[in-house]
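Peer 1: mind folding the following:
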Amino acid sequence: MNQIAFEIVGQPVAQGRPRAGKSFTGKTVLYDPAKSRDFKQYVKLVASQHKPQELIQGPIHLELTFYQPTPKKYQTRPKQELIAAGLLLPTTKPDVDNLAKGVKDGLFKVIWQDDSQVVSITVKKLYSMTPRVDVLISY
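Peer 2: Now for the predicted structure:
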């Protein structure tokens, strides 16, 4: 089984709700919020540095670990020890499925051909002083 592993440095951004607007011809169009669109472009840029020779064709197992910034109230020694032990976890927004959607959209047509190839996803959300996303793709 082959693997691709890389890190996306910076605070993870969840996939936002589509926004509606009007085109010049008066038709309603849907578009991504700017923050989500910019994060997906950043994911594409980082992933392109680790892409395989050809797009992956078979089944894919995806592991995503999102490291959220540690709130100021948790930056004390006792709270940091709980975080290091894995006992204090982020239960605030954004949801893990919205975080994963943004990364999956960024990897589409860079690492794999179609999202339907992803047969399993493991997603974790943790605290860290250095926000980032760890990506592990097994195929």
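
Peer 1: contacts and neighbour counts: CA atoms only from here.
Peer 2: OK.

Peer 1: return the set of buried residues in the helix or strand hosting residue 98.
Peer 2: Residue 98 belongs to helix 96-107 when assigned by DSSP states H and E. For helix 96-107, a neighbour-count test (16 or more other Cα atoms under 10 Å) marks 96, 98-107 as buried.

Peer 1: list just the nearest of the residues you listed to residue 4.
Peer 2: Taking Cα to Cα as the measure, residue 4 lies nearest residue 107 of these, at 11.9 Å.

Peer 1: run a quick neighbour tally on residue 21.
Peer 2: The tally of other residues near residue 21 (other Cα atoms under 10 Å) stands at 12.

Peer 1: coming back round to it: contact partners of the helix holding residue 98?
Peer 2: Residues outside helix 96-107 that contact it (Cα atoms under 8 Å, 6 or more residues apart in numbering) are 12-16, 36, 39-44, 47, 64, 66, 115, 123-125.

Peer 1: before we compare anything, build this one as well:
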Amino acid sequence: MTKDSAAKKFLFSIDPMGAVRTTRRQQYVDERAIRYRDYKLIIAHSALDQMRGTAKLTTALALKIVFIMPIPASWSKKKRWDALDKPHTSTPDLDNLIKGCTDALNKVVWLDDKQIVSVEATKVYGFEPRIELYVTELRGQTG
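Peer 2: Next comes the predicted model:
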């Protein structure tokens, strides 16, 4: 597989949140499930704004995702500066962060998340929590 074009960049100014596992009933009453639903809606609406009327992607996709995690306010100023851009080894787990992001963008940026054939993801500390997503369409591959 070869890359077709430059990656499309999406920026989501939101504290990254991992996927929440709930039952059908819990999704309407569980506070964390409601927060997760709202989180996905915010990402989806932001992606639609950033796509500026372009069509959903239909080819095989490679993703690069950088989760910039908030630095705890309770940490000393020195510890906060030392943590900047360092690996984030606390919860949420990286796989849950990826799932939360890709679930939010399913049927928004791409037709179906089965089109995703490659994911490179990292989570680091930063002063401005956000998600940076780079989507590359792969030549000659269909979703």
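
Peer 1: what span of the second structure lines up against the helix holding residue 98 of the first structure?
Peer 2: Matched against the second structure by TM-score structural alignment, helix 96-107 of the first structure falls on residues 94-105.

Peer 1: can you redo the buried residues of helix 96-107 of the first structure as TSV with distance to residue 135 of the first structure?
Peer 2: Shown next, in TSV, are these (distance: Cα to Cα, whole Å):
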residue	distance to residue 135 of the first structure
96	14
98	15
99	12
100	10
101	13
102	13
103	9
104	10
105	13
106	12
107	10
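
Peer 1: tell me the one of these nearest residue 7 of the first structure?
Peer 2: Using Cα to Cα, the buried residues of helix 96-107 of the first structure come closest to residue 7 of the first structure at residue 103, 11.5 Å.

Peer 1: so which elements touch the helix or strand where residue 29 of the first structure lies?
Peer 2: Following DSSP H and E, one finds residue 29 of the first structure within strand 28-31. For strand 28-31 of the first structure, the packing partners by 3 or more Cα pairs under 8 Å, 6 or more residues apart in numbering; DSSP states H and E come out as strand 19-22.

Peer 1: mind listing what residue 50 of the second structure touches?
Peer 2: Counted by Cα under 8 Å, 6+ apart, residue 50 of the second structure has contacts residue 10.

Peer 1: next structured bit after the helix or strand residue 61 of the second structure falls within?
Peer 2: Residue 61 of the second structure is part of strand 59-70, with elements assigned from DSSP H and E. Using DSSP H and E, the helix or strand that follows strand 59-70 of the second structure towards the C-terminus is helix 77-83.

Peer 1: buried by neighbour count: which residues of the strand or helix carrying residue 42 of the second structure qualify?
Peer 2: Per DSSP H and E: residue 42 of the second structure is located in helix 31-51. Going by neighbour count (16+ other Cα under 10 Å), the buried part of helix 31-51 of the second structure is 32-33, 36-37, 39-40, 43-44, 46-48, 50-51.

Peer 1: centroid-nearest residue for the first structure?
Peer 2: Centroid check for the first structure by Cα atoms, centre = their mean gives residue 103 as the closest residue, at 3.4 Å.
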